[in-house]
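Student: with the input below, show me the fold.
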Amino acid sequence: MGLTSHKVLALAAALTVASFVATIWLWPRLARRSGPAITGRIGLLLATQVALFVTVGLMANNSFLFYASWADLFGREQAPGVVVDHAAGGKDVRVVGERRMDVPGGSRREAGGRIQQIVIRGRKSKIASSAYVYLPPEYFRSVYAKRTFPAAVVLTGYPGTAENLVKGLRYPKTAYDQVRTGRMRPMVLVMLRPTVAPPRDTECVDVPGGPQTETFFADDVPAALRSSYRLGAGPRSLGFIGDSTGGYCALKLAIHHPKVYGAAVGLSAYYRAAEDPTTGDLFHGSVGRRHHADLLWSLTHGPAPRTSLLVTTSRHGEQNYRSTQQFLDAVRAPTRASSITLKSGGHNFNTWRREIPASLIWLSSRLTGR
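Tutor: Below is the predicted model:
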């Protein structure tokens, strides 16, 4: 059984309950002051505490996916990274794996769609990044054979893993459910993390003399995807959605590149690039580059982009509530803005899972696939 298996979590919870019951049941028999009795009491308390700690740890890991497997947890995951050839003529998207969806009829692509693990090669940025692509069931049906689909780039926060978007935030399953119930149109999802030059947090910035992350997402990713999948060619065929750092990146790409991304969603986003030890020197002293990475500055000093933006926040639990109101106040036509404001919700997976269904429906309504 895998580390993230529900069976493992259920077994740990059952052992915790059993340890607690055993402690209550046996405690009177171990109430004496003899050495064996004292040792027994210590053993019962220790077993209960360890079982409880393991259960809570498994629950936290299942929610946030800190570790994907037992090998990963114990440091035995030694699989080498994928080397991508940047020679001229190489493929921009290389499929390295495929999995089926855990839905009824998921063994057939026409019923459940597919999740492909890929590597995207950036021709301009010279960045290579792994990703997951969710292809909906409609993509494989003959009636849609000549149809192009809308797509959304999906980003995690920093540091994050693309696996979190599949298992933790359940983007493919959510999209599948929304299409099945008629709330949204079929859409391809391309799931990545913003950390394209690990361990550095580049904040989706083109760093002078460093990683050209904005170029990767603005130029390379759209070109690579359209060369490999049946996606529309216009800006209203491509959207962007992300949480935290990924949300900041999503909004920034749509504001700076409205001819590429016709809509973007920022879940718990912030609105200017972070500058801390994880980012290093992003701007090399350039005031212009720092302003460019400030979304409020871009909206108030630059031309209003023809794109649609959705931002989310919470009145209690999020630190971006006030800045989100300032961001919405700064939007002017032809930019269109929408928002989701929860009464309470923290900067975490549980909050984002509450917002993702409505966000995907909104994004689908803004994209045409042409």
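Student: from here on, contacts and neighbour counts on C-alpha atoms
Tutor: Will do.
Student: gap between residue 39 and residue 311?
Tutor: Plainly put, residue 39 is 57 Å away from residue 311 if you go by Cα to Cα, to the nearest Å.
Student: one more to put side by side:
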Amino acid sequence: MGLTSNKVLMLTVVCAVALFVGTVWLWPRLARQNWRTVSGRVGLMLATQLALFASVGLAANQAFGFYASWADLFGKETDQGIVVDHSAGGGSGGPLQVISSSAVKGARSSRPEIGGQIQKVDIVGRKTHIATPAYVYLPPEYFQPQYRTRTFPAAVVLTGYPGTAESLVKKLKYPNTAQQLADDGRMQPMIMVMMRPTVAPPRDTECVDIPGGPQTETFFAKDLPDAVLAHYRVGKRPGSWGVIGDSTGGYCALKLAMHHPGVYAAAAGLSPYYRAPIDPTTGDLFHGDKDLQNRADLWWLLQHQPAPDTSLLVTSSKTGEHNYKDTLEFIDRVKATNRTRIASIILGSGGHNFNTWRREIPATLQWMSGRLTDR
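Tutor: Just a heads-up that it's a prediction; the model follows:
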């Protein structure tokens, strides 16, 4: 049974309840003052607390999608290994391989031309040699005969850290939301590439080209668009691509659009921060390279670099988000550039969690759709 299995969660809940009831029932019998009864009381209390802790932890993981498997939880992922051809010509199968496909859960039909399709893919960067899984949402129009020669805009959708790409599908429901908005005429049909910004797990690279390490920014700015363009009917002009992310993914989205406006015409950061942190999960990102460190600081970019020709959206809430004041200041600084466009979603209250982001995603997708072209 997997880490995210409902059976595992129910089993831990049942164990916690049984241990609690057992503790209440057996406590009078363990009231004597000898080493056996004292050990019994300590054992029951410890087992009950561990079961409760496991139940709460599993429930939180189910809700927020922190870890996808036991191996992921313990930093020993086993499902990331795919063959990478480092020869000049690359692999014969192309940089993107479709592993499986499935219907959009909850769609009005399982037929792709009516309900769209979600494809699980492996992507290998031809330049960076980074290999990472992703989910690709294809709207119903992609499969309809009248649109067989049409290209579609594309949005890269990023999780936070550590995050799981699956949570973008099942928890944040990006495909369902996009399909409903398109059906209502509130956004154009769009391809979405859903993935983690953590392309070198378990390290949090903050979408930085790390000296001597993973070239994460280059992967998202060059390899990923090239791989998707080679496999799907996506618009090739710069105005056809956008990027969305929450938390760490939100910071990455803003930075990618500001660094590479010729690739990403729009970026939306849901609950983003604006400067790459340095902590045990990131390690040394810059290796003493001050220029690289400055480029990873969005405040520094706004003050010292020409304003990029791109559109940005940032979100926060007055109560519950730690980035509220920073977000207001970021908006003011971008407005002062008179070149970069800025928009915002500010909620009255909402924490740094899936529930908040689900409230922001419909408006975010509408905003993104209005800034991308299908050519």
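Student: quick one: TM-score?
Tutor: After superposition, the two chains reach a TM-score (TM-score structural alignment, normalised by the length of the first structure) of 0.85; 363 aligned residues with a Cα RMSD of 3.3 Å.
Student: pick out whichever of residue 39 and residue 311 of the first structure has more residues nearby.
Tutor: Counted by other Cα atoms under 10 Å, residue 39 of the first structure and residue 311 do not tie: residue 311 has more neighbours, with 25 against 12.
Student: could you confirm the more buried one falls within a strand?
Tutor: Yes: according to DSSP: H, G, I helix; E, B strand; the rest coil, the state of residue 311 of the first structure is that of a strand.
Student: which residue in the first structure aligns with residue 252 of the second structure?
Tutor: Aligning on TM-score structural alignment places residue 252 of the second structure opposite residue 249 in the first structure.
Student: any idea which helix or strand carries that match?
Tutor: Per DSSP states H and E, residue 249 of the first structure falls inside helix 245-256.
Student: one more: residue 133 of the first structure?
Tutor: Residue 133 of the first structure belongs to strand 128-135, assigned by DSSP H and E.
Student: that strand vs the second structure, average distance?
Tutor: Once the two models are superposed, strand 128-135 of the first structure sits on average 0.9 Å from its counterpart in the second structure (mean Cα distance after the TM-score superposition for the first structure).
Student: in the second structure, what residues pair with that strand?
Tutor: Against the second structure, strand 128-135 of the first structure falls on residues 131-138 (TM-score structural alignment).
Student: isn't residue 90 of the second structure right up against residue 126?
Tutor: Yes: with contact defined as Cα atoms under 8 Å, residue 90 of the second structure and residue 126 form a contacting pair (6.7 Å).
Student: more crowded one of these two?
Tutor: More neighbours surround residue 126 than the other of residue 90 of the second structure and residue 126, with 24 against 16 (other Cα under 10 Å).
Student: checking the more buried one next. Helix, strand or coil?
Tutor: Once three-state DSSP is applied, residue 126 of the second structure turns out coil.
Student: residue 99 of the second structure versus that one, what's the distance?
Tutor: Residue 126 of the second structure is 19 Å from residue 99 of the second structure, where distance means Cα to Cα.
Student: what of residue 27 of the second structure?
Tutor: With Cα to Cα as the criterion, residue 27 of the second structure and residue 99 of the second structure are 54 Å apart.
Student: one more: residue 271 of the second structure?
Tutor: Distance from residue 271 of the second structure to residue 99 of the second structure, by Cα to Cα: 32 Å.
Student: who's more crowded, the two?
Tutor: Using other Cα under 10 Å as the criterion, residue 271 of the second structure and residue 99 rank with residue 271 on top: 30 against 12.
Student: list the contacts of the more buried one.
Tutor: 246, 247, 250, 314, 315, 316, 321, 323, 352 (Cα atoms under 8 Å, 6 or more residues apart in numbering).
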